[in-house]
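[1] what's the 3D shape of this:
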Amino acid sequence: MAVMAGTIVLLVPLVLGAVFVGLCFLERMLARKKAWWPGLILPGLSLLWALFSSLNYPQSTTSTDPLVIAASIGMNFLLGNLPTYVFLLIYGVVRSKSRKQRELEKMNLQDL
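    You can find the predicted model right below:
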């Protein structure tokens, strides 16, 4: 039984990491689209998920101090948005590269 629990403890982070890497590649593909909005779908969903989870979080705390509850909501929101930050970083880098590439192609066409 202990071996099975140890395997699950090792397997779950690997699966979640693989899913996150796959979502990063999906974000890269969506950010390459000509329209600007497809690349913002994953960051938007991630932001909504972080908002939902941070507002749901205080129900599981035992403290009644409003400052502790507000701090836990804030920290949960900031840490829950880590995937959002990564997706927005990927979006910004890919869009700026594609913008530079389009400008370079435009200049090459004008040189002809």
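[2] okay, CA-based contacts and neighbour counts for the rest of this
    Fine.
[3] wait, Arg28 touches Val94, no?
    Yes. Arg28 is within contact range of Val94, at 6.8 Å (criterion: C-alpha atoms under 8 Å).
[4] who touches Ala70 in this structure?
    Ala70 makes no contacts at all, as judged by C-alpha atoms under 8 Å, 6 or more residues apart in numbering.
[5] how far off centre is whatever helix or strand it lives in?
    Here Ala70, judged by DSSP states H and E, is contained in helix 66-80. Chain-centre distance of helix 66-80: 19 Å, with C-alpha atoms, centre = their mean, to the nearest Å.
[6] what's the spacing between the next helix or strand after it and its chain's center?
    Using DSSP H and E, the helix or strand that follows helix 66-80 in sequence is helix 82-111. Distance, stretch centre to chain centre, for helix 82-111: 19 Å (C-alpha atoms, centre = their mean).
[7] in helix 82-111, which residues are buried?
    By neighbour count on 16 or more other C-alpha atoms under 10 Å, the buried set for helix 82-111 is Pro83, Thr84, Tyr85, Phe87, Leu88, Ile90, Tyr91, Val94, Arg95, Ser98.
[8] to compare against the first, here's the next sequence to fold:
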Amino acid sequence: MAFITVVIMGLIFWVYGIIFSAIFILLSVATMILQFVLSRRKNPWWVGLILPGLVLGLTMNIALFLAISAAFGYLAADYEIVLYVLGVINIPTAVYLLIYFLCRIRKKKSKLDSQTNTENGIKIGQG
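    Model (predicted):
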């Protein structure tokens, strides 16, 4: 009887793991699409930095909590673990900043091309 209970509990945890993973992947893709949309906006330029700023602030709070907890002995962690966690959690920040800068470089390049074409007397695009 105990074996059946263990099997059923294992299946329940497996299903919840798949559901959690699917939700996490959907949220990750949705935030990346949101970052892409915010980075391509015309004005103001700082709108594309909202998500990286929020994620960076959240990771700084988590790192501060871990460092304070380790300093007072509430958590069995040292500063190497705090720095490791800080680096791992900031991976989305790096991805958001990469999206932001790639969109901005592309936007500047297309704006420069349209200005060059306009100066030559050729009107292409809306600049």
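[9] work out the TM-score between the chains.
    The TM-score (TM-score structural alignment, normalised by the length of the first structure) is 0.88; 107 aligned residues with a C-alpha RMSD of 1.4 Å.
[10] mind listing what's buried in the helix holding Ala70 of the first structure?
    Ile69, Ser72, Ile73, Asn76, Phe77, Gly80.
[11] going by distance to Arg32 of the first structure, which of these wins?
    Gly80 (25.5 Å; C-alpha to C-alpha).
[12] would you check that the closest one makes contact with Ala50?
    Yes. Taking contacts as C-alpha under 8 Å, Gly80 of the first structure lies within contact range of Ala50: 4.9 Å.
[13] re earlier: and which of the buried residues of helix 66-80 of the first structure is nearest to Glu103 of the first structure?
    Closest to Glu103 of the first structure, out of all of the buried residues of helix 66-80 of the first structure and judged by C-alpha to C-alpha, is Gly80, at 36.3 Å.
[14] and the gap between the aligned partner of the closest one in the second structure and Ala63 of the second structure?
    Residue pairing (TM-score structural alignment): Gly80 of the first structure is matched to Ile89 of the second structure. Between Ile89 of the second structure and Ala63 of the second structure the computed distance is 9 Å (C-alpha to C-alpha, to the nearest Å).
[15] now Ile4 of the second structure
    Counting by C-alpha to C-alpha - Ile4 of the second structure and Ala63 of the second structure are separated by 42 Å.
[16] looking at the two, which is more packed in?
    Ala63 (21 against 9; other C-alpha atoms under 10 Å).
[17] need the counterpart of that one in the first structure.
    Ala63 of the second structure maps onto Ser54 in the first structure, by TM-score structural alignment.
[18] show me what contacts that match?
    Ile73, Gly74, Asn76, Phe77, Gly80.
[19] what angle separates whichever strand or helix holds it from helix 82-111?
    Take DSSP H and E as the rule and Ser54 of the first structure turns out to sit in helix 41-56. Relative orientation of helix 41-56 of the first structure versus helix 82-111 (axes from the mean of the first three to the mean of the last three C-alpha atoms, to 10 degrees): 160 degrees.
[20] for the first structure, which residue is closest to the average position?
    In the first structure, the centroid-proximal residue (C-alpha atoms, centre = their mean) is Pro83; its distance is 2.5 Å.
[21] what's around the nearest residue to that one once chain neighbours are set aside, how many residues?
    Leaving aside its chain neighbours, Pro83 of the first structure sits nearest to Ser46 (6.7 Å; criterion: C-alpha to C-alpha, 6 or more residues apart in numbering). By other C-alpha under 10 Å, the residues close to Ser46 of the first structure number 19.
[22] right, and Ser46 of the first structure touches Leu79 too?
    No. Ser46 of the first structure sits out of contact with Leu79 when judged by C-alpha under 8 Å, with a separation of 11.6 Å.
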